[in-house]
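K.L.:
pasting the sequence and the predicted model now:
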Amino acid sequence: MSVTMALIGNPNCGKTTLFNKLTGANQRVGNWPGVTIDKKTGRIHGHDIDVVDLPGIYSLSPYSPEEIVSRDFLLHETPDVVVNIVDATNIERNLFLTLQVLDLGIPTVIALNMMDQVEKLGDKVDVDRLSKSLGCPVVPISALKNKGVDDLVAKVERAAASGHGPDAVEFDRDIEDVISSAVSSLGDRVPKERSRFYAVKMVERDERVCGEFPDTCEAISSEVEDLERRMDDEMDSIMADARYNLISDIVGQSLKRAPRNGKGTLSDRIDRVVTSRIWGIPIFLGVLSIVFLGIIGFSWGDFSITGIGTYFTDWLNGFIEDPIQSGVAEWCASIGVSEAMTSLLVDGIIGGVGAVIGFLPQMLVLFLALCILEDIGYMSRIAFVMDRIFRHFGLSGKSLIPILVGTGCGVPGIMASRTIESERDRRITAMTVTFIPCGAKLPVIAMITSAIFGGNGLVAVFSYVLGIVVILISGIILKKFRRLSGEATPFIMELPPYHIPSAVNVIKGTLDRGWAFVKKAGTIILLASIVIWVLSSYTWGLQYNAGDINDSILASIGHAISYVFMPLGWGDNWELSVGTITGLIAKENVIGTFGTLFGIEAGESGEGLEAVLGTMLSSASGLSFLAFNLICAPCFAAMGAMHRELGSWKSTGMAVAYQCVMAYAVALIIYGILGCIDGWNTIMVDGVATDLGVPVASTVAAIIVLAVMAYVLWAKDPFRQLHDGSREASE
């Protein structure tokens, strides 16, 4: 009979590393029903044990989607055994979750992870005493070095076979009396082994449990209120203090710490520099620069370095063009395939999808860098450092977590805003998180960088800094609206110790993200490329126009909408306008659209995508085009996620409108100001530099927009007096 094992623990406790060690390649990744949180399941090789990896959480209180998912699975799916991963370097913090897990009455095994780090510190853990105090087996392990994992699996099998849950770890007598009353009131309405968990949550006034059993909560309300009066505190605080008092006693008996060096641990010494007020931001910008210079490269005058991502991207693009595109064209000609079908295959499908796939090497290098930084522990430091800046702009450092998630994909970034307690901050974060470039926007950045700026990776750094700046400006602007006004919530975050990144975790995370990119190219981008080809190859009379794209359906649509973008410097070319609109489906479509359109236009000349763009965009209009596409409304999937977070299509529509207006304003300012600088509004025509002159109308409009934006930013908060009054009343 198969055993179901639930893996639970705090974030950064090594849970993912252990899951990978236990299951190897026998893993499946999906989503929990109703949420976009990863659901990872697997099977231990050589054992009849199915492993369910629950999201990393700090408690079983239902305040975040991750906590709800974990709690519902443990309560309703009833796993045969729970393995609670505890970071042995921070036992006190981790045992807060452990005590709640033990209340569930499910057979439990504690995996005391990172014991190699404990030994380095010189600390000693009395495992037997700790096991006796918690009433369940405790197994010391090092998931990273694969030590103790076999012993853990053996203890799991024994615990599952016994079917006995751990003994209750009891609180003070006063609290236990109220819990006993709750258990008695519940009777047999819940399984006996779960009764203590439900009773404790009733005492804490847990909303979900009290909503499920209102009569029982009402029956013990007088005892709870009496206890609050005697303790002079709220019940949830009383229970938290009681847990930490228990934890303090347990750890005091089980852990002997070695004398600490006055300089602190290596992590402490690194953090004094990495998270300092002076060096924190420069180091972050330096790390960002190293990542993108390594991916894209660097050029300054005659000096240039090709990034590793660009090197392989150039190779892959060359391979797609020749032999794939040319080979397919020759094969079609040899067997008599019609001109229209040949164009569909070569220009539509291979040109469109291939233009996106060509950037896969750069994407993989970016994902690799992000996975390494995340595994090391630096990502949490970025959030800590940026909190100091965010608070000056009315935002909390908690907004940084969704933004960091959003660098991979905007959808989970928006969903991650759920972990922010303040509704105002949560809504603002959901509206602005997509300003940070996601993985899908990297090909657009790389395209403009290569076509206009000679492959200078600093353009990518500019793109991410621009995203952060626009988020900060939006924090001030949106807080001026009554519904979104208010003070930023406090930010408290645990900084995990630095770790040597796990090669397995890094490679697996990189490949998973890369495969998601390829799947999108093979579905959404493929369909969009075919639609773009049809619209650009046929006239309104449904006549195939054999390469004369200017008479096509798409050209007439593009010309109609291009007037909107003329003040931004790139409205004269309808192809750029069409690419921007198709990018709303998926940002990769910008590249796919250009790959299809310019492939048809190139005909026999075979001009590359970058060469064509170089004749359309100057440095000023290129940055304007890039800024607009980075900041404007995200893809349809991200809009759907935004709707789920904001709760209505009206709010979503207003958020999308704000994003588009902000994108237009920023792009106008960039083009209007930079276009006045000598050499910034120059394009290459037949190899000759042609100066387009100063965009006077755009410059005047940019100055007006700058003035309006400055006024809005520095204007007095209309609801400041209301906030101050509310704060005084609460005090």
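P.N.:
Cool, the structure landed.

K.L.:
use CA for all of it now, contacts and neighbours both
P.N.:
Fine.

K.L.:
count of residues packed around residue 241?
P.N.:
Residue 241 is surrounded by 12 other residues when neighbours are defined as other C-alpha atoms under 10 Å.

K.L.:
tell me the helix or strand right after the stretch of helix or strand it belongs to.
P.N.:
Per DSSP states H and E: residue 241 is located in helix 235-254. Following the chain from helix 235-254 toward its C-terminal end, the next helix or strand by DSSP H and E is strand 255-256.

K.L.:
helices or strands next to the helix holding residue 241 in the packing?
P.N.:
Applying 3 or more C-alpha pairs under 8 Å, 6 or more residues apart in numbering; DSSP states H and E, one finds that helix 235-254 makes contact with helix 91-102, helix 127-134, helix 221-231.

K.L.:
redo that, cut-off 10 Å
P.N.:
Taking 3 or more C-alpha pairs under 10 Å, 6 or more residues apart in numbering; DSSP states H and E as the contact definition, the neighbouring helices and strands of helix 235-254 are helix 91-102, strand 124-125, helix 127-134, helix 173-186, helix 195-203, helix 221-231.

K.L.:
got the angle for the fourth one vs helix 195-203?
P.N.:
Think helix 173-186. Regarding helix 173-186 and helix 195-203, their directions subtend 110 degrees when assessed with axes from the mean of the first three to the mean of the last three C-alpha atoms, to 10 degrees.

K.L.:
mind giving me the packing neighbours of the helix or strand hosting residue 534?
P.N.:
When elements are assigned from DSSP H and E, residue 534 belongs to helix 526-537. Helix 526-537 makes packing contacts with helix 339-343, helix 351-357, helix 553-565, helix 574-582, helix 589-602 when contacts are defined by 3+ C-alpha pairs under 10 Å, 6+ apart.

K.L.:
pick the most deeply packed of those helices.
P.N.:
Stretch with highest mean neighbour count among the helices and strands packed on helix 526-537: helix 351-357 (a mean of 29; mean count of other C-alpha atoms under 10 Å).

K.L.:
distance from that one to the middle of the chain?
P.N.:
Average the C-alpha atoms of helix 351-357, do the same for its chain, and the two points are 25 Å apart (C-alpha atoms, centre = their mean, to the nearest Å).

K.L.:
cool, and stretch 105-124?
P.N.:
Using C-alpha atoms, centre = their mean, we find the averaged C-alpha position of stretch 105-124 to lie 29 Å away from the chain's own average C-alpha position.

K.L.:
put this next to the first one:
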Amino acid sequence: MSSIALVGNPNTGKTSLFNTLTSSYEYVGNWAGVTVEKKVGSLKNGAGKLIDLPGIYSLHPLSRDEGVAAQYLIEESPEALINIVDASQLERNLLLTLQLLEYGKPTLLGLNMIDVAKARGIHVNAEILQAHLGITVLPLVARTGKGTGQVLSILEKSSAIPPVTFKLFYGEVVEEAISSIIKELQHTPGLPTLRWVALQLLEQNPVILQFLKTRVDTSRLLTICAACQSELQIKKLALTLPQWIRSTRMDYIRSLCDAALDTTAQKPHNLTERLDSLLTHRFLGLPLFIVFMYALFKTTFDWVGGPLSDLVDGLISGPISDGTVSMLQYLGASNFTHALIVDGIIGGVGGVLVFVPQIFILFLIISFLEDSGYMARVCLLMDSTMERMGLNGKAFIPFIIGFGCNVPAIMAARSIEQPKDRMLTTLLMPLMSCSARLPVYLLFAAVFFPERQATAVLSMYVMGIVFALILCKVFSKYLFKNESSIFIIELPPYRLPQIKTLSRSTWEKGKGFLRKAGTIILAGSVIIWLMSYAGPGGFDVAMDNSFLAKFGGMIAPLLEPLGFGTWQAGSTLVPGFLAKEVVVSTMNIIYHAPDSAGLESQISQVFTPLSSISFMAFILLYIPCLATVGVIKKETASWKWTFFSMGYSVVLAYSVSLIIFQGGKLLGWS
């Protein structure tokens, strides 16, 4: 089966096209760096496999995700390439196109976002591009599927994509060096087009150099590169060898754009520029973002989400619970089976499912902000603040993704260019309030802050961001002292998200929560219920004499100074390491709550407003869940940093909760 690689600049619509051509769904967002690892799917027509590579500006990698693309091209050999370019940013996109043409594989150029270009008054002549580059050029609108049928028909036979004949002349000095390198490599097996390898070596591509070191003695190759650089200096050209190659390409691209682009109707100020004048304003931009976030939380927890959650709660505690009880009685089920299903499974899992509407509404609004292009602007707004703390604004996008789940957020940190920024983002990501923590906040906010639920929940999100920035400053100063940081981000055009895209994005974010409800939370609820049902004295014991009570009692003394030193609270924290959602399901089982109202009543008798804040802060900050710990180990490739992230979070959680509770008591709060 043939393999076809999908390559292009970040945020040019590659993943949208991938989803359309393969009938699969990968995460799509309106910012650069959404795809951080290669995705593989089968084409609809069965013609082969399509590989979606991370977005890259050139084959010279600046970040780990760009390295994935360069490494794929040198280590594997796709039969053809589909290069996606943004028609509204053609000059910038064509730099990668030339590098791909030099790769030598049959190439199809997808001229995407022609609708955006047209709206800006830019007309691209595809025929002229095709004539100059010698490859097939297809106009596309990947978001709507326009033109994708033609792509599929061409891909039915990879031989339908004509071979590449493009060759750019780089001057006599560079061409002599290319010829010399080709002679050195001509008997080396396993290499793609030798001219492409030579050019990448002359450009000092670290991925290519590392690959060649495993196959040939590179000393002779490096000598040729150095001699070429010396020749350029002799000719008094104030450019390094990589700069000369790039300059040659850019000169060709500008002449090509002059021939293929008609910008006579281009508008001086488009909608994106007018919106940016307000939303990225030096003084108004950040306050507007805070207003948007507050409105997001009010909608999620008060205006829309709250009433929907009440309906789900009534459904679970009413018809579902009552119907299950009646069915068990009809079947003559034992007391053990009855208690397991009603108290363990429905009580545990149902107590978490109550919050599903609010979680999906939160994801829907965040997906809207992402696909509109606004989130990239927030990174720009946050850059000055984050730079003072030791990070750059690009790290804010993984932080926002972390509100959904910390695992993909840590993986998204691959798009950050600097190793220091990437490591800091990975270590601090667990401080972002993922959706798993949300049920805990909602439960306690409903009990102790019923009139200010949105504010109470928002304060937890803000607390996580604040401590992340503070620790970022500390870690930058003491752990990464001499490492610099750069900030490069592309601001995509604003666009109105499509309903189909929004619904799929929301579902992909939310289904992970539902999957946990059917796996980890279900298993955890059964285990917790069994521990509450059995004890040293046998089965069906009083809750206070159960194994769960004994286990929680060992932890309770440590939690006493924090305001929640009961065995019930202690029993929720350890299973919470598996998944934070298990905290609420454990409480439902411990307190035998028939519905959320019953649980809230029990909680109000055990906690106080002050101790509830302390408990929520502890849940926010203490040890990451098991899946997050696993991905930290994978991304850092270090047990040292993994244990460090687990250790500092426990110390931070205990310290903050201690200060909140003891400080509140000194101030006379209750």
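P.N.:
On my side now, so go ahead. Computed from a prediction, not measured in an experiment: that's the story for all the values here.

K.L.:
rewinding a little: so the helix holding residue 534 of structure 1 matches what in structure 2?
P.N.:
Counterpart in structure 2 of helix 526-537 of structure 1, with TM-score structural alignment as the criterion, is residues 522-533.

K.L.:
compared with structure 1, how much does that stretch deviate?
P.N.:
Once fitted to structure 1, stretch 522-533 of structure 2 is off its aligned match by 1.3 Å on average (mean C-alpha distance after the TM-score superposition for structure 1).

K.L.:
hmm, back to that, is it possible to export the helices and strands packed on helix 235-254 of structure 1 to CSV including distance to residue 215 of structure 1 and mean neighbour count?
P.N.:
As requested, these are arranged in CSV below (distance: least, C-alpha to C-alpha, whole Å; neighbours: other C-alpha atoms under 10 Å):
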stretch, distance to residue 215 of structure 1, mean neighbour count
helix 91-102, 23, 22
strand 124-125, 44, 16
helix 127-134, 32, 17
helix 173-186, 9, 17
helix 195-203, 11, 24
helix 221-231, 10, 15
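
K.L.:
which among the ones you listed is found nearest to residue 668 of structure 1?
P.N.:
The closest approach between residue 668 of structure 1 and any of these, judged by C-alpha to C-alpha, belongs to helix 91-102 at 49.7 Å.

K.L.:
how big is the offset of that closest one relative to structure 2?
P.N.:
Mean deviation for helix 91-102 of structure 1: 1.9 Å (mean C-alpha distance after the TM-score superposition for structure 1).

K.L.:
what's the burial count for residue 606 of structure 1?
P.N.:
Other residues within reach of residue 606 of structure 1, judged by other C-alpha under 10 Å, total 12.

K.L.:
find the nearest non-adjacent residue to the aligned partner of residue 384 of structure 1 in structure 2, please.
P.N.:
Under the alignment (TM-score structural alignment), residue 384 of structure 1 maps onto residue 380 of structure 2. In space, not counting the residues next to it along the chain, residue 380 of structure 2 is nearest to residue 393; the distance is 5.9 Å by C-alpha to C-alpha, 6 or more residues apart in numbering.

K.L.:
contact partners for that neighbour?
P.N.:
When the contact criterion is C-alpha atoms under 10 Å, 6 or more residues apart in numbering, the partners of residue 393 of structure 2 are 376-387, 416, 486-489.

K.L.:
which among these end up buried?
P.N.:
Among these, the ones that count as buried by 16 or more other C-alpha atoms under 10 Å are 376-383, 386-387, 416, 487, 489.

K.L.:
so what secondary structure elements neighbour the top helix by length along structure 1?
P.N.:
Counting by DSSP state H, the longest helix found in structure 1 is helix 649-674. For helix 649-674 of structure 1, the elements it packs on are helix 423-432, helix 458-478, helix 553-565, helix 619-631, helix 636-646, helix 696-714, judged by 3+ C-alpha pairs under 10 Å, 6+ apart.

K.L.:
tell me what angle that helix forms with helix 636-646.
P.N.:
120 degrees.

K.L.:
only the buried residues of the helix or strand that helix 649-674 of structure 1 is followed by, if you could.
P.N.:
Under the assignment DSSP H and E, the closest C-terminal helix or strand after helix 649-674 of structure 1 is strand 682-685. Neighbour-count burial for strand 682-685 of structure 1 flags 682, 683, 684 (criterion: 16+ other C-alpha under 10 Å).

K.L.:
how about the contacts made by the second one?
P.N.:
With contact taken as C-alpha under 10 Å, 6+ apart, residue 683 of structure 1 is in contact with 452, 613-621, 689-692.

K.L.:
looking at the residues you listed, which are in helices?
P.N.:
For the contacts of residue 683 of structure 1, membership in helices holds for 452, 613, 614, 619, 620, 621, with DSSP H as the criterion.

K.L.:
in CSV, list these along with neighbour count.
P.N.:
Listed next are these as CSV, based on neighbours: other C-alpha atoms under 10 Å:
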residue, neighbour count
452, 24
613, 21
614, 21
619, 22
620, 27
621, 28
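
K.L.:
which of the contacts of residue 683 of structure 1 lies closest to residue 627 of structure 1?
P.N.:
The shortest gap between residue 627 of structure 1 and any of those belongs to residue 621, at 9.7 Å (C-alpha to C-alpha).

K.L.:
spit out the contact partners of whatever residue of structure 2 lines up with the closest one.
P.N.:
Structural alignment places residue 621 of structure 1 opposite residue 611 in structure 2 (criterion: TM-score structural alignment). The neighbours of residue 611 of structure 2, taking C-alpha under 10 Å, 6+ apart as the test, are 562-565, 617, 657-658, 660-662, 664-665, 669-670.
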